[in-house]
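Chemist: no letters, just coordinates:
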C-alpha cells in the first residue's frame, strides 16, 4: 500500500513538473483576430496610424501626407511558437512608394502606439526586441537596427516600449520601404501553475533524499 501511494505521488510530481511547458504550448500568444495599432511618422511628411487585425494577412491603407501626396502602406504580422513556452512575433510596415518621402527627414515607427497594444493571452517576459529599417530589396538601410529590449515593460504589456517611439535620421527619400519589428518572449508561470510546479519539484527532491537515506540505512545494517 505504501509503495502504491508513493508511486502515485511520484507520478503526480512528474506531471506537475511538466505542467507549465504544457500550458505554454496550449494556445496562441497573441489573441487571433484581435486589433492593435501601428504608427509611423516622417519629421516633415507627417504622422500616420492604423488599426490592424492580428490574423497574418496583409492589410493596406491610404495616408494623406503633409506634402499633399498619398501614400499606400500596409502591415503584416506573424507569430512563431519556438517551443518550451517561447514565441517570436514579427510585424512589418510596408510603403508603396517609400514610407518617408521627404529628403533628409527623420523617420519614426511604433507598434501599439497610444492605446492599442498587442492583445496577449498570457503573461510573458520580453527577451529580445528589435526595430530595423529596410530598402525596397529588403536589405538593411545604413545600419538602422536597434536592440530596444531594455525599454519594454516586464512582464510585457504588448506595447513596443513603455513610452515614446524610435526612429532613424536621414531616412527621407532613401527608398526605405519597410520597418520591421521582431519580438522574442517567454512565458511567465501563473501563480497556480508555479505552485504546482514547485510542489512537484519538492516531491521529486524528497523522493531522491528518501532513496539515498534508505540505501545508507541498508549499508549500515550490514
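Modeler: Here it is on my side, so go on. As the structure is a computational prediction, the values presented were derived from the model and not from experiment.
Chemist: every contact and neighbour count from this point should use C-alpha atoms.
Modeler: Will do.
Chemist: what's the spacing between residue 109 and residue 96?
Modeler: 16 Å (C-alpha to C-alpha, to the nearest Å).
Chemist: ok, the two, which is more surrounded?
Modeler: For residue 109 versus residue 96, neighbours defined as other C-alpha atoms under 10 Å are more numerous around residue 109 (26 against 17).
Chemist: included below, for side-by-side comparison, is a second structure:
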C-alpha cells in the first residue's frame, strides 16, 4: 500500500513538474520582436479553410467546455461522490483564473489585441479533461478521456492558427499549464479530503 502511494506521488509530481517546465520553456522560443516562432511556423496557417477551422475549434469553445464540465459534475453527483463533484466544478475554474490573471500577464505575448500565451480556451478544455481523469477511478474512462483530449488538441491547433486566435505554441503551453495545475489542485483536494476524514 505504501509503495502504491509513493508511486502515485512520484507520478503526480513528475507530471506537474513536466507540465510546469514545458509551460516555462516554450516562451524561450518566442522571437524578440513578437510574432510566430520557428515552432509555430511548422504548422502552416493555410492548412485548413476558415469554414473548416470554425468546426475544428469547436471542442474548445466555452459553451462546449462548460457543458462537458457540468456533465462531469453530474457524473459524480449521480454516484453521490460529492467531494469529487465539487472538486470537478472548482478545479478547472481555478486553473482558468490563474491562467487569465497570472500566466498571461506574466509572459505578455500579444496577438492582435489580446494576450495569447497560454491559450485560455485550451487551458479550460484540458483542465476539465485532466480533472475528470484524476477523479474517475475507472482506468478505461481515463484512457478514453486522454485519447479524446489529444484528438481535440490536434483538431483545434490548425483551426486556431487559421482563425488567428492563437499560435500553435500558445495551445501547447496551454495544455501543459492546464495539466500541471489540474493535477496539482486535484492532489491538494485529495490531501484536504484525507485531512477532513482524519
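Modeler: Thanks, I have it. The structure presented is a predicted model; accordingly, all values stated were derived computationally and were not measured.
Chemist: TM-score for these two?
Modeler: Here the superposed chains carry a TM-score of 0.31, computed using TM-score structural alignment, normalised by the length of structure 2; 107 aligned residues with a C-alpha RMSD of 5.7 Å.
Chemist: in which helix or strand does residue 36 of structure 1 reside?
Modeler: Taking DSSP states H and E as the definition, residue 36 of structure 1 sits inside strand 35-42.
Chemist: so which elements touch that strand?
Modeler: strand 46-53, strand 107-111 (3 or more C-alpha pairs under 8 Å, 6 or more residues apart in numbering; DSSP states H and E).
Chemist: I'd like to know which elements the helix or strand that the first one is followed by is packed against.
Modeler: It refers to strand 46-53 of structure 1. For strand 46-53 of structure 1, the following helix or strand on the C-terminal side (DSSP H and E) is strand 59-64. Here strand 59-64 of structure 1 touches strand 46-53, strand 70-81, going by 3+ C-alpha pairs under 8 Å, 6+ apart.
Chemist: do that again at 6 Å, thanks
Modeler: strand 70-81 (3 or more C-alpha pairs under 6 Å, 6 or more residues apart in numbering; DSSP states H and E).
Chemist: show me the contacts for residue 70 of structure 1.
Modeler: By C-alpha atoms under 6 Å, 6 or more residues apart in numbering, the contact set of residue 70 of structure 1 is 63, 64.
Chemist: name the residues that touch stretch 77-95 of structure 2?
Modeler: Against stretch 77-95 of structure 2 from outside (C-alpha under 6 Å, 6+ apart): 73, 76, 127, 128, 181.
Chemist: contact partners for the first one?
Modeler: In other words, residue 73 of structure 2. Counting by C-alpha under 6 Å, 6+ apart, residue 73 of structure 2 touches 85, 88.
Chemist: tell me which element it falls in.
Modeler: Judged by DSSP H and E, residue 73 of structure 2 forms part of helix 62-78.
Chemist: after that helix, next one along is what?
Modeler: Following helix 62-78 of structure 2 toward the C-terminus (DSSP H and E): helix 82-98.
Chemist: what is the following helix or strand past that following helix packed up against?
Modeler: As assigned by DSSP H and E, the chain's next helix or strand after helix 82-98 of structure 2 is helix 104-107. Taking 3+ C-alpha pairs under 6 Å, 6+ apart as contact, there are no helices or strands that helix 104-107 of structure 2 lies on.
Chemist: how about the helix ranked longest in structure 2: buried residues?
Modeler: Longest helix in structure 2 by number of residues, with DSSP state H as the criterion: helix 168-197. Residues of helix 168-197 of structure 2 classed as buried by neighbour count (16 or more other C-alpha atoms under 10 Å): 168-187, 189-190.
Chemist: check stretch 183-197 of structure 1 too.
Modeler: For stretch 183-197 of structure 1, by 16+ other C-alpha under 10 Å, it's 183, 184, 185, 186, 187, 188, 189, 193, 194, 196, 197.
Chemist: so which of those are in strands?
Modeler: Of these, the ones assigned to strands by DSSP state E are 183, 184, 185, 186, 187.
Chemist: helix or strand for the residue nearest to the second one when sequence neighbours are not counted, which one?
Modeler: Excluding the flanking residues, the one nearest residue 184 of structure 1 by C-alpha to C-alpha, 6 or more residues apart in numbering is residue 88, at 4.5 Å. Counting by DSSP H and E, the element that carries residue 88 of structure 1 is strand 86-96.
Chemist: quick one, that strand and strand 70-81 angle?
Modeler: Strand 86-96 of structure 1 runs at 170 degrees relative to strand 70-81, counting by axes from the mean of the first three to the mean of the last three C-alpha atoms, to 10 degrees.
Chemist: thanks a lot, catch you later.
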